[in-house]
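> Just to be clear, the model below is a prediction. Sequence and coordinates:
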Amino acid sequence: MSWFKRKDKGIQTPTEAKKEAPDGLWTKTPSGKIVHTRELKSNSYVSPEDGYHVRIGSAEYFEILFDNNKFTELDENMESADPLKFVDTKAYPDRIKSTQKKSELKDAVRTAYGKMNGLEITIACMDFGFIGGSMGSVVGEKIARAIDHSLQNKKPFLMISKSGGARMMEAGLSLMQMAKTSAKLALLSEAKIPYISLLTDPTTGGVTASYAMLGDFNIAEPGALIGFAGPRVIRETIGKDLPKGFQSAEFVLDHGFLDFIVDRRNLKSKLTTLLKMLK
């Protein structure tokens, strides 16, 4: 039975000395492809094997778009209040504080200005990690002020949307942001200052029904979920089965709601080319 015995033991590491691999070193895509985080970052957070666009936030988009990741942030300390006393408790303020601590963000959007391939630009980018990227009064106000910055300095404005929709804890105040941001964008249009809307995964609800679809150019990332209501609500409303993938960026493009889809790896160069053409 000598073949049952291991003669050359080689390296034997005691169990207590073994170390677990740190979390976050690898990312698995929906198709099952596994990619190292370092490789993913160097590839603009797109899986090189299947082209899957991993969800990222404002920090990553700013790094991708602004030259040398240099920018000036606008209204970085603006925070949500609780004017409606949601459910007459401290639940909403506590949720805001805990989310701020966990995400290291003040709210669901960050706005900044800087240069993109040498071109001056103002960018507003939503963060899904902050209460699902929900649109509250702070989100609307920061976007409105970013548009004002573009107006005053005659800079193009880029809006990167990623949201589950309006923030229910602010009720009517949240819905008012749809009108406020749309009115500001109308001023941008009158001044003939370019506005590009980038829809990423997911862009839904009141965000889709307002500034996300009002761009001079509406563009999206591949595979992004874009829609207003959920599939179940739509199915119950119209009483019909829905086509497969009807809320994907590709489907929306085919039906005329988008101008084009752009791979994140080419986003900076595509935006620069488009803005130079408009200029």
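Structure received.
> can we go C-alpha only for contacts and neighbour counts from here?
OK.
> Let me see the ranges of the helices in the stretch 101-250 of the chain.
Taking DSSP state H, counting those that start in this stretch to define them, one finds helices in the stretch 101-250 of the chain at 137-153, 171-190, 205-208, 231-238, 249-254.
> highest average neighbour count across the ones you listed?
Highest mean neighbour count among the helices of the stretch 101-250 of the chain (mean count of other C-alpha atoms under 10 Å): helix 205-208, with a mean of 23.
> how far is it from where the chain is centred?
Chain-centre distance of helix 205-208: 13 Å, with C-alpha atoms, centre = their mean, to the nearest Å.
> dropping in the other structure now:
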Amino acid sequence: MSWLTEYVRPKVRGLLRREVPDNLWTNCPSCHQMVLVKELERTLNVCPHCGFHMKVPVAERLKWTFDADSYTRIDLPKVAADPLGFRDHKRYADRLKDARAKTQLDDSIAVAHGKIMGYPAVVAVMAYEFMSGTMGTGFGEGFIAAARLAILQRAPLIVFTASGGARMQEGVMSLMQMPRTTVAIEMLKEAGLPYIVVLTDPTTGGVSASFAMLGDVQIAEPKALIGFAGPRVIEDTVREKLPEGFQRSEYLLEHGMLDMVVERKNLRATLGRLVGLLTAAPPGDVFTSTLPDPEEPGSETPLPTT
């Protein structure tokens, strides 16, 4: 080989080669277009090509929902790490350990309290990044903690759903969280507190069959998949072609399952307006002048236990 091949060509290639970060681009799961990550940060994780609302990490969801620097996360109750000693090709305890290390979350829910457009509120966010947002005993305890906090503060509870359903590694204990969360919602209703649900993509399984469909107001983000079983499972079962857009937000709104479909950029303002209407309280009020006193006789309801 000549000196041109051995020396000059590598030097030239080195000058022309540029290091490109691995996380510079991402694919839209709906239209499959390449999108700059910085562009997604500007659009609140909404695809600029097709308007699809992508999944959102817990920290971002809380930041976009509450007023700036106005919220506080709470610690959630601890539960048994592996109640059934479950194992498939990997131990459930190891899966939990990996998920907690990756997400910095204890389970598939985070709870915070603060102000939305000046109104006090308690917000619970399902973390899809934690084992696909599945519902286990840890989630159930977190949901009940959110309901307790809302009743204590005389504030509405807002829940953002994003889940693949019950957590199979906890078996029937996971399914028991469906009635437990339902009882917690009944406590809110008896206390006269608003319960608002925001359904995001995807909301499926036992979550959609319980607390996700029990809101005083049902909101969804555009094009979100909402249902119990997936479309392909239903088609294979009934052996019929499903309607276009079946189980998407717009279809459910048209058929009376939702109250409104709201774009992500308008969610905070919409939630603030709803809280104001449902409580008839001025911004900054703690609702004690407009809602029943929790200390009144007969107003207390025992919390569900495992």
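That came in fine, so what should we check first? Only a predicted model underlies this, so the values are computations on that prediction, with no experimental measurement involved.
> Could you say which one of the helices of the stretch 101-250 of the first structure comes nearest to residue 34 of the first structure?
Relative to residue 34 of the first structure, the nearest member of the helices of the stretch 101-250 of the first structure by C-alpha to C-alpha is helix 249-254, separated by 23.8 Å.
> average offset between that closest one and the second structure?
Aligned to the second structure and superposed, helix 249-254 of the first structure gives a mean residue distance of 1.0 Å (mean C-alpha distance after the TM-score superposition for the first structure).
> Would you mind pulling up the elements that that helix packs against?
Packed against helix 249-254 of the first structure, as judged by 3 or more C-alpha pairs under 8 Å, 6 or more residues apart in numbering; DSSP states H and E, are the following elements: strand 260-261.
> can you list the residues that contact the strand it packs on?
By C-alpha atoms under 8 Å, 6 or more residues apart in numbering, the residues outside strand 260-261 of the first structure that reach it are 218, 219, 220, 221, 222, 249, 250, 253.
> 6 Å - rerun?
For strand 260-261 of the first structure, contacts defined as C-alpha atoms under 6 Å, 6 or more residues apart in numbering pick out 219, 220, 221.
> Same question for stretch 188-197 of the second structure.
With contact meaning C-alpha under 6 Å, 6+ apart, stretch 188-197 of the second structure is reached by 156, 157, 158, 159, 215, 216, 217, 218.
> among the residues you listed, which ones are buried?
156, 157, 158, 159, 215, 217, 218 (16 or more other C-alpha atoms under 10 Å).
> Export those residues to a markdown table and append columns for distance to residue 96 of the second structure.
Below are those laid out as a markdown table (distance: C-alpha to C-alpha, whole Å):
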| residue | distance to residue 96 of the second structure |
| --- | --- |
| 156 | 31 |
| 157 | 27 |
| 158 | 26 |
| 159 | 23 |
| 215 | 30 |
| 217 | 33 |
| 218 | 31 |
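> Farthest pair within the residues you listed?
Longest span within those, C-alpha to C-alpha: 156 and 218, 14.0 Å.
> Which PyMOL command selects the buried ones in the contacts of strand 260-261 of the first structure?
Paste this into PyMOL to select the buried members of the contacts of strand 260-261 of the first structure, with burial taken from 16+ other C-alpha under 10 Å:
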select buried, resi 219+220+221
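> Contacts only, for residue 139 of the first structure.
Here residue 139 of the first structure is in contact with residue 109 (C-alpha under 6 Å, 6+ apart).
> Quick test: name the residue nearest the centre of the first structure.
By C-alpha atoms, centre = their mean, the first structure has its centre lying nearest to residue 162, at 3.6 Å.
> and it, what is it in contact with?
Taking C-alpha under 6 Å, 6+ apart, we find residue 162 of the first structure in contact with 126, 128, 200, 201, 202, 203.
> Looking at these, which one is closest to residue 22 of the first structure?
Proximity of the contacts of residue 162 of the first structure to residue 22 of the first structure (C-alpha to C-alpha) peaks at residue 128, which lies at 24.0 Å.
> Mind jotting down where the strands sit in the second structure?
25-27, 34-36, 72-73, 109-116, 119-126, 157-163, 195-203, 217-220, 260-261 (DSSP state E).
> after superposition, how close is the first one to the first structure?
Read that as strand 25-27 of the second structure. Mean deviation for strand 25-27 of the second structure: 2.8 Å (mean C-alpha distance after the TM-score superposition for the first structure).
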